[in-house]
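*Asks:* dropping a prediction and its sequence here:
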Amino acid sequence: MRKLFPYPWMTLVLWVVWMLLNETLAVSHALLGAVLAIFMPLMTRAMYVHGRMKVKKLWLAVLVATRVVVDITVSCWKVCKIILGTKQARSRSGFITIRLNIRSVYGMTILASIVNSTPGTVWTELSDDNRILLVHLLDLNEEQEFRRIFHERYEKPLMEIFE
């Protein structure tokens, strides 16, 4: 069974996304979606060089996802205020470095997605040893707050989930 479905959750998610994108429950779409959902993980399994992702605390993953949605919404409003505000407010952007403690490749990938999805921040560079992260912030007045949120609300929970 594992040979046909090496990543069963991915297969299920691909099939559900296919059905949602097509907005129909027609048998032809369901079958085509099932074929694609079964064969895509089979054809791409050579790319999974880091092994299977193991989520240790699913409830914490849901909590982090909820936090991300709330923080992105709040950040959208802050970015709007900066962009529509004074020229001085727009001139406070710059780069900061953050020391990373997370080691999981999957955790880092999700952390990068969170940073890049949040308006006003961009993950720009990771050191060769994966210890120092360079981030561009639109508002450097919140540098310390960003570091605190980054470590407490995202990095630590992701370490609990994946390590």
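*Replies:* Received it, and whenever you're ready, just let me know what you need. Numbers count the residues shown, from 1 in each chain.

*Asks:* make it CA atoms for all contacts and neighbour counts henceforth
*Replies:* Fine.

*Asks:* from the chain's centroid, how far away is the lengthiest helix in the chain?
*Replies:* With residue count as the measure and DSSP state H as the assignment, the chain has helix 58-84 as its longest helix. Here helix 58-84 is found 12 Å from its chain centre; the criterion is Cα atoms, centre = their mean, to the nearest Å.

*Asks:* list the buried residues in it.
*Replies:* Neighbour counts using 16 or more other Cα atoms under 10 Å place Ala61, Val64, Val68, Asp71, Ile72, Ser75, Lys78, Val79, Ile82 of helix 58-84 among the buried residues.

*Asks:* now what about the next helix or strand after it, what contacts it?
*Replies:* Towards the C-terminus, the helix or strand next in line after helix 58-84, according to DSSP states H and E, is helix 87-90. Residues outside helix 87-90 that contact it (Cα atoms under 8 Å, 6 or more residues apart in numbering) are Ile82, Ile83, Leu138, Asp139.

*Asks:* so of these, which two are at opposite extremes in space?
*Replies:* Ile83 and Asp139 (10.6 Å; Cα to Cα).

*Asks:* and stretch 93-106, end to end?
*Replies:* With Cα to Cα, to the nearest Å applied, stretch 93-106 spans 29 Å between its terminal residues.

*Asks:* Ser93 - how many residues pack around it?
*Replies:* In terms of burial, Ser93 registers 15 neighbours under the definition other Cα atoms under 10 Å.

*Asks:* all strands for the protein, in order.
*Replies:* Listed in chain order, the strands of the chain (DSSP state E) span residues 94-99, 121-126, 132-137.

*Asks:* please compare the first structure with the one that follows:
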Amino acid sequence: MLPYPLLSASLVIMWLALNGFTLGHLILGCIVSVFASWGMAALRPVKPRLPKWYLLPKLVSIVLYDIVRSNIAVASILLTGRSKRIKSGFITVPLELENPTALAVLAVVVTSTPGTAWLEYNSLNKSVLIHVLDLVDEEAWRVLIKTRYEALLLEIFE
């Protein structure tokens, strides 16, 4: 009946904390928490397989380095007034990744790096549309994403 009992109990407690304790709110909070628990059970993703989990620290260090480097680059664009001369644009990057968890990780990596945003994944032709703030060379961005992130994610997840 309750696939996530801690979630259900937390929701009831939060419901009562926000609305005050009455018998009606207790019953309504219990009903809401049961349906929320069922909803979470329906959304439960397949547990990811990580055959080469030991490569995760390498991925994290690369991403953290790129985030710091991109923060500095974006800050310099904004502070030096180069924002009028930059050419932002959209690029399509073909991907080999098919694992949903690996695609989600790649989306988080691309979006968390300042100056880039993951916009759309096309599952029919396995490509992603990305917006880049300072787009100088489209092919260089494609190579960067495929060699720096996708290759490592392919190794970790497949």
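*Replies:* Received, thanks. Computed from a predicted structure; not experimentally measured.

*Asks:* would you give the TM-score for this superposition?
*Replies:* Comparing the two superposed chains by TM-score structural alignment, normalised by the length of structure 2, the resulting TM-score equals 0.70, with 126 aligned residues with a Cα RMSD of 2.5 Å.

*Asks:* the longest helix of structure 1 corresponds to what range in structure 2?
*Replies:* Residues 53-79 of structure 2 are where helix 58-84 of structure 1 lands when matched by TM-score structural alignment.

*Asks:* also stretch 17-30 of structure 1?
*Replies:* Going by TM-score structural alignment: stretch 17-30 of structure 1 matches no residues.

*Asks:* now do that stretch: everything it contacts.
*Replies:* With Cα under 8 Å, 6+ apart, stretch 17-30 of structure 1 has contacts from Trp15, Gly33.

*Asks:* what about that stretch, how long is it end to end?
*Replies:* Between the start and the finish of stretch 17-30 of structure 1 there is a gap of 11 Å, counting by Cα to Cα.

*Asks:* nearest to Met10 of structure 1, of the strands of structure 1?
*Replies:* strand 121-126 (26.2 Å).

*Asks:* what residues in structure 2 pair up with the closest one?
*Replies:* Under TM-score structural alignment, the match for strand 121-126 of structure 1 in structure 2 covers residues 116-121.

*Asks:* give me the mean distance between the matching stretch and structure 1.
*Replies:* Compared with structure 1 after fitting, stretch 116-121 of structure 2 has a mean deviation of 0.8 Å; criterion: mean Cα distance after the TM-score superposition for structure 1.

*Asks:* buried residues, that stretch. List them.
*Replies:* Residues of stretch 116-121 of structure 2 classed as buried by neighbour count (16+ other Cα under 10 Å): Thr116, Ala117, Trp118, Tyr121.

*Asks:* could those residues go into JSON lines alongside distance to Val105 of structure 2?
*Replies:* As requested, the buried residues of stretch 116-121 of structure 2 are arranged in JSON lines below (distance: Cα to Cα, whole Å):
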{"residue": "Thr116", "distance to Val105 of structure 2": "15"}
{"residue": "Ala117", "distance to Val105 of structure 2": "13"}
{"residue": "Trp118", "distance to Val105 of structure 2": "11"}
{"residue": "Tyr121", "distance to Val105 of structure 2": "13"}
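
*Asks:* of those, just say which sits nearest to Pro45 of structure 2.
*Replies:* Scanning those for proximity to Pro45 of structure 2, where the rule is Cα to Cα, the winner is Tyr121, at 18.6 Å.

*Asks:* show me what contacts that closest one?
*Replies:* Under the criterion of Cα under 8 Å, 6+ apart, the neighbours of Tyr121 of structure 2 are Ser127, Val128, Leu129.

*Asks:* counting neighbours, what do you get for the second one?
*Replies:* Counted with other Cα under 10 Å, the neighbours of Val128 of structure 2 add up to 19.

*Asks:* what lines up with Leu18 of structure 2 in structure 1?
*Replies:* For Leu18 of structure 2, there is no aligned position in structure 1, judged by TM-score structural alignment.

*Asks:* quick revisit: for the contacts of Tyr121 of structure 2, which ones persist in structure 1?
*Replies:* Cross-checking the contacts of Tyr121 of structure 2 against structure 1 gives Ser127, Val128, Leu129 as conserved contacts, using both residues aligned by TM-score structural alignment, their matches' Cα atoms under 8 Å.
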